[in-house]
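> what would the 3D arrangement of this be:
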Amino acid sequence: MKSNLFNLGLIMTGIFVFTSCHSNAQSNDNKRQKERPSVEEIFKKMDANEDGKLAKDEIKGPLKRDFAKIDLDEDGFITKEELEKAPKPERKGPPRDNR
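Okay, the predicted model is just below:
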């Protein structure tokens, strides 16, 4: 009887630890998703030919959608300077309750 209670307690403790760790990992992932990448990170990820500028075929997401707004000199490329000056894209998702 004591052995069964001990085993049950051990299993419950294991489940608690697992769910706590899993929940914490999801919370950290959500925080990382909310942070906007830096200009350097964007170029490192998207500048496929490493020429220091982004062509429309190298990019995706809000950058591609707003390419014309960001490409201030209309040369067909986005430079780091243009990206730093670009308006921040509006976030999609549920409205926040700002009480």
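
> okay, CA-based contacts and neighbour counts for the rest of this
Will do.

> and T13, how far is that from A25?
According to C-alpha to C-alpha, to the nearest Å, T13 and A25 sit 18 Å apart.

> center of the protein - which residue?
Q33 (3.1 Å; C-alpha atoms, centre = their mean).

> name the helix or strand for that one, please.
Using DSSP states H and E, Q33 sits in helix 2-34.

> now do the next helix or strand after that helix: everything it contacts.
Sequence order places helix 39-46 as the next helix or strand after helix 2-34, per DSSP H and E. Residues from elsewhere that reach helix 39-46, judged by C-alpha atoms under 8 Å, 6 or more residues apart in numbering: 52-54, 58-59, 80, 83-84.

> this one as well, want them side by side:
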Amino acid sequence: MNKKSFYTAIATVAFTLIAVQTASAQEKRGQEPPSATELIKQMDANEDGKLSEKEVKGPIKNDFSKIDTNEDGYLSLEELKEAPKPKRGKKQ
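This is a model prediction of the structure:
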């Protein structure tokens, strides 16, 4: 294999890897956030149909008191449905 063929093969592999990474990142950005029902299914550790502050993760944890409109210390399905949607980061 001569030098030119070797460099062409390396460039082809690098280009392919970059294309796969870009496609994967774009696919993840296009995903819809989970619904309120899915959030409860994912995080409701004690399966009581509502989320305590100890059970929640991510942006919901930061806004727990804003989402808990009846101030009972739990997030119900209705409260999650009415919660403000998280703001997305800037597109690059």
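
> picking that back up, quick check: the farthest pair among the contacts of helix 39-46 of the first structure?
Farthest-apart pair in the contacts of helix 39-46 of the first structure is E58 and E84; separation 17.7 Å (C-alpha to C-alpha).

> out of these two, which sits in the busier spot?
E58 (15 against 12; other C-alpha atoms under 10 Å).

> in contact with the equivalent of the more buried one over in the second structure, which residues?
Matched by TM-score structural alignment, E58 of the first structure corresponds to E55 in the second structure. The contact partners of E55 of the second structure, taken as C-alpha under 8 Å, 6+ apart, are 43-45.

> tell me which of those residues persist in the first structure.
Using both residues aligned by TM-score structural alignment, their matches' C-alpha atoms under 8 Å, the first structure keeps these contacts from these: 43-45.

> quick one: buried ones out of the residues you listed?
Burial by neighbour count, judged by 16 or more other C-alpha atoms under 10 Å, picks out 43-44 from those.

> would you list the kept ones among the contacts of E55 of the second structure in TSV and tack on distance to A11 of the second structure?
Rendered in TSV, the data for these read as follows (distance: C-alpha to C-alpha, whole Å):
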residue	distance to A11 of the second structure
M43	45
D44	48
A45	49
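
> re the thing from before, from the contact counts, what lies against the helix holding Q33 of the first structure?
Helices and strands touching helix 2-34 of the first structure, by 3 or more C-alpha pairs under 8 Å, 6 or more residues apart in numbering; DSSP states H and E: there are none.

> list the buried residues for that helix?
In helix 2-34 of the first structure, counting by 16+ other C-alpha under 10 Å, buried: nothing.

> please apply the same query to stretch 34-51 of the second structure.
Neighbour-count burial for stretch 34-51 of the second structure [16+ other C-alpha under 10 Å]: 36, 39-40, 43-44, 50-51.
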